[in-house]
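**Student:** One predicted model, sequence on top.
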Amino acid sequence: DPLERTPISPGVSAGVVMAEAGLLCASPSAASKAQEDLESLENTKLNIAVTGETGSGKSSFINALRGLGAEDQGAAQTGVIETTTEPRAYPHPSDPSVILWDLPGIGAMDFRPERYLQKVNFRRYDFFVIVASERFRSSHADLARQIQRMEKKFYFVRCKVDEDLANARRAHPQAYVEENVLQRIRENARKCLRDQGTINPQVFLLSNWDLDKYDFPLLEETLEKDLPHLQRLVFLLSLPNFSPEIIEKKKSALRGHLWKISLASAFINVLPMGGVSLACDVGLLLVSMIAFYKRFGLDDDSLAKLARQAGKPVAELKSVIVSPKGEDLTRDVLMKKIVQVGCSLTRSVERCFDFVPVISTLGGAGLSFATSYSILSNFLEKVAEDALRVRKKALENTVEPNVPILQGQSRFLGLFLIWAPITPHPPS
């Protein structure tokens, strides 16, 4: 299958990229298949159910994943009094395809897991997060067993561990060792679940205020392994930019799809460029580049929110951005860039194709593919580096940063904007 190829590595020569295009073109349906793959990603949905006892932090967990504070518009309502009587959907702020569901609280004396799951329409969810802030009880274990019977995935999350650590530090300042306290909490949670009949329970320790700490990286890795391919990608791209590692993972995931965008750009809905033997879908490239910008939290809305929460002027954050500004990405600018890059590549490799009759017919398409790939690859590198610089600047000289917002600088990314629609032609 020509579409099951290893992604092109950064820094490869134009000739190699064009040769790759030639191999892909050997299958007449390759470009159409690439477009179908992008459309499949566009149509992928992810529904995450979050349940637990009243006051356990499930609503705060939902807000943290969406990059919202309790008082922000659209935030899940928090509090110790149960506010949810029916499943309540909270779409990701920038993409309605990713939805976190706040389910009614469990733990009532007459709690019956089977009836509960039927009431909340368990079939709609891709997986369940079962949240507790103190001890896991029989209701948690009973619910997990019923979810398992219904062949759905579930994950135990122990929230508010930052409060437990603070209490332990105050109680035993001399003997306090954070990892020892975390291990005790983890083992106690597992014991509670084992005592209730759960076999080999896996518990993730989290803080809704410090989402990057404790077991969240492990939860992320576990979900990446458990989810189907497209949902795995959706989940990864929805994660906050809370660490350089996450930014690198996002960049790597996006790089793996650049050749599909480039192939679709070179062969579907193409626009000929004057003076050079290439044609590209300018609209698709433009939408993809704007989406990269948003994915890494570099659009004006994301920067303004981050600056406000970090207590810094937005101009200070923008000062470290070196990639082209979002408002500067227009059709005219991009068309000039395409011609510039295409001419440069032509001088390097196009003459080589004239000596090979079979390949020469693919020269124009190969040049178009290489041009699209080069532009997207370079832009992706720049915006990822900008995201690292913006994150560092936001945290600079901040004694007590508002961690959820600083972590969430990328939570307002358009998760699927890069793929939808596949053949847009936005105005300049």
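**Tutor:** Okay, I see it.

**Student:** When you work out contacts or count neighbours from here on, use the C-alpha atoms and nothing else.
**Tutor:** Noted.

**Student:** what's near enough to touch the residue nearest to S97 when sequence neighbours are not counted?
**Tutor:** The spatially closest residue to S97, leaving aside those adjacent along the chain, is K45, at 5.0 Å (CA to CA, 6 or more residues apart in numbering). Neighbouring residues of K45 by CA atoms under 8 Å, 6 or more residues apart in numbering: S97, V98, Q231.

**Student:** could you measure K45 against L284, distance?
**Tutor:** Per CA to CA, to the nearest Å, K45 is found 22 Å from L284.

**Student:** ok, L65 touching L237?
**Tutor:** No. L65 lies out of contact with L237 (CA atoms under 8 Å); the separation is 12.0 Å.

**Student:** sec struct for K337, please.
**Tutor:** What DSSP: H, G, I helix; E, B strand; the rest coil gives for K337 is helix.

**Student:** neighbours around it, how many?
**Tutor:** Neighbours of K337 under the rule other CA atoms under 10 Å: 14.

**Student:** Also the one 4 residues further on?
**Tutor:** The criterion is other CA under 10 Å. On that basis, V341 has 18 neighbouring residues.

**Student:** same for the host helix or strand of it, what does it pack against?
**Tutor:** Using DSSP states H and E, V341 maps to helix 331-345. Here helix 331-345 touches helix 282-295, helix 363-395, going by 3 or more CA pairs under 8 Å, 6 or more residues apart in numbering; DSSP states H and E.

**Student:** Can you say which of those helices is packed in most?
**Tutor:** Ranked by mean neighbour count, the helices and strands packed on helix 331-345 are led by helix 282-295 with a mean of 25 (mean count of other CA atoms under 10 Å).

**Student:** That one - contacts with which helices or strands?
**Tutor:** Here helix 282-295 touches helix 244-267, helix 331-345, helix 363-395, going by 3+ CA pairs under 8 Å, 6+ apart.

**Student:** go again using 7 Å as the cut-off
**Tutor:** The contact analysis (3 or more CA pairs under 7 Å, 6 or more residues apart in numbering; DSSP states H and E) places helix 282-295 against helix 363-395.

**Student:** Below is an additional structure, to be compared with the one above:
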Amino acid sequence: MGQLLSDTSNNEDNGDLVSSATKYFMEIKAETKIISQETIHLIEFHLKKGNIQGANSVINDALKNIDNAPINVAVTGESGAGKSSFINALRGVEPEDQDAAEEGVTETTMMRTPYKHPKIKTLTLWDLPGIGTMNFPPKDYLEKVKFQEYDFFIIVSATRFTKLELDLAKAIIFMKKNYYFVRTKVDNDLQNEKKSKPRTFDGEKTLQQIRSYCVNTFTQNNMDEPQIFLISNRHLSDYDFPILMDTLIKDLPNQKRHNFMLSLPNITEAAIDRKHKIMQQYIWLEAFKDGLLATVPVVGMIRDDVEKLKEKLNHYRVLFGVDDESLQVMAKDSQVPVEQLRKITKSPYLLETKKEETLGELFLKYLEKFASASGGPLALGLYFRKTFYLQFIFLDTVTEDAKVLLRVTYSKN
């Protein structure tokens, strides 16, 4: 690795470094940035002064905040509204899995129940008792369920929202928290409507009627019309679930967006692309911190680098749902042989090299292609350690694997 810049404001490379960082951050949409604008300004400030260690320290602290920031999501609603299946869907867990939220049972608990995300350890979804099951006013209810611990509330209903739930929303606003109304089981409503009116059935019209029915509840209770998300817990790519996820990501603090985005299921290619972009930010920040203006030597890699690369590749495969365990689940759900799914993925074989080919040579083989791609670090005039270039290649490959698997399994459903 080449020498980092010395702490001097006279270094002639500082201008290029600042402009490169500024250009990169400017190209990222504000609602998807994983570090705040204040943090970006602070990084640029240190770089302008030639204080590389200061810039590194700011980035390092930002990455730690991203890794460690807890995300707590509260889900409430009446019994039978689909709270548990909604929580399982967000966690990518099947109803029969050991740690799944129990579905289809009458709510009797007066306690909140936490469910950790299986891949993102900082994310917890809380199943709250329905406000109707607790004989408390909304404000007291929020205090009982420890409202201050949650990033936002999701209020779930399978019919129309009750006055208790509307009053709860008012109390949440008073407590200065965000809330979202989710109307579940719209697929059931559409099926029932189609059965009862097979000749005149109009799916879009039915969905609009469901939405209007919900909105009237707010109008009748003298409340402003909120955004209402119509979803099916069984068919996440349909209806408003993708819009709900986009809204939650946009409303979360910067440092919590990264892990929340990575926790979401691969329901569409657009969702996979968003994961790719947000993960690219994280890798870029790591590379910028550890390899500012480092040259790219052509010598081989040390054993520690190889082991770390293997860990990174496996980590990305897990996050994008293309690891062996995920393939087994996918094969079962889609009834596609797991061997067939393995054959169409490329990421498991990225670090397999021929006997005469070193990992360093493999890197050089990919570098030319990577350098010509728009938006890569080389396009910014920056040079990172070769391990980071390979991480970008890993990310591109697992992203493409996830898309290919989505196409194959979706066509079987």
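**Tutor:** Happy to help now that I have it. Not measured: the values here are computed from a predicted model.

**Student:** got the helices and strands packed on helix 331-345 of the first structure as TSV, with distance to G326 of the first structure columns?
**Tutor:** Formatted as TSV, these follow (distance: least, CA to CA, whole Å):
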stretch	distance to G326 of the first structure
helix 282-295	6
helix 363-395	11
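
**Student:** Tell me who's in contact with the aligned partner of Q202 of the first structure in the second structure.
**Tutor:** Alignment note (TM-score structural alignment): Q202 of the first structure maps to Q227 of the second structure. By CA atoms under 7 Å, 6 or more residues apart in numbering, no residues touch Q227 of the second structure.

**Student:** before we move on, back to that, going C-terminal from the helix holding V341 of the first structure, what's the next secondary structure element?
**Tutor:** Past helix 331-345 of the first structure, the next helix or strand by DSSP H and E is helix 351-353.

**Student:** returning to what we had before: what does the residue nearest to S97 of the first structure correspond to in the second structure?
**Tutor:** Under TM-score structural alignment, K45 of the first structure pairs with P70 in the second structure.

**Student:** where do the strands sit along the stretch 51-200 of the second structure?
**Tutor:** 71-77, 113-116, 123-127, 152-157, 178-183 (DSSP state E, counting those that start in this stretch).

**Student:** Just put the ones you listed in CSV and tack on distance to L327 of the second structure and mean neighbour count.
**Tutor:** CSV is the format used below for the strands of the stretch 51-200 of the second structure (distance: least, CA to CA, whole Å; neighbours: other CA atoms under 10 Å):
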stretch, distance to L327 of the second structure, mean neighbour count
strand 71-77, 27, 22
strand 113-116, 21, 16
strand 123-127, 23, 21
strand 152-157, 30, 22
strand 178-183, 30, 21
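
**Student:** Which of the ones you listed sits closest to K312 of the second structure?
**Tutor:** Closest to K312 of the second structure of these, according to CA to CA: strand 123-127, at 20.5 Å.

**Student:** quick one: contacts for G130 of the second structure?
**Tutor:** By CA under 7 Å, 6+ apart, the neighbours of G130 of the second structure are T76, G77, E78, S79.

**Student:** Closest to L166 of the second structure out of those?
**Tutor:** Looking across the contacts of G130 of the second structure and measuring by CA to CA, the closest to L166 of the second structure is G77, at 10.9 Å.

**Student:** quick one on the thing from earlier: so for L65 and L237 of the first structure, which residue has more residues nearby?
**Tutor:** Each of L65 of the first structure and L237 has its neighbours counted (other CA under 10 Å); L237 has more, 25 against 19.

**Student:** How about the equivalent of D396 of the second structure over in the first structure: what's its closest non-neighbour residue?
**Tutor:** Per TM-score structural alignment, the equivalent position to D396 of the second structure in the first structure is E381. Once flanking residues are discounted, E381 of the first structure sits nearest to K251: 7.6 Å by CA to CA, 6+ apart.

**Student:** Count the residues that sit near whichever residue in the second structure pairs up with the one you found.
**Tutor:** Following TM-score structural alignment, the counterpart assigned to K251 of the first structure within the second structure is H276. As a burial measure, H276 of the second structure scores 20 neighbours (other CA under 10 Å).

**Student:** now the one 10 residues further on
**Tutor:** Around E286 of the second structure sit 18 other residues, with neighbours defined as other CA under 10 Å.

**Student:** which residue lines up with it in the first structure?
**Tutor:** Aligned partner of E286 of the second structure by TM-score structural alignment: I261.

**Student:** any idea how far its match is from A370 of the first structure?
**Tutor:** 11 Å.

**Student:** mind checking which helix or strand R184 of the first structure is in?
**Tutor:** Here R184 of the first structure, judged by DSSP H and E, is contained in helix 178-195.

**Student:** mean deviation of that helix from the second structure?
**Tutor:** Compared with the second structure after fitting, helix 178-195 of the first structure deviates on average by 0.9 Å (mean CA distance after the TM-score superposition for the first structure).
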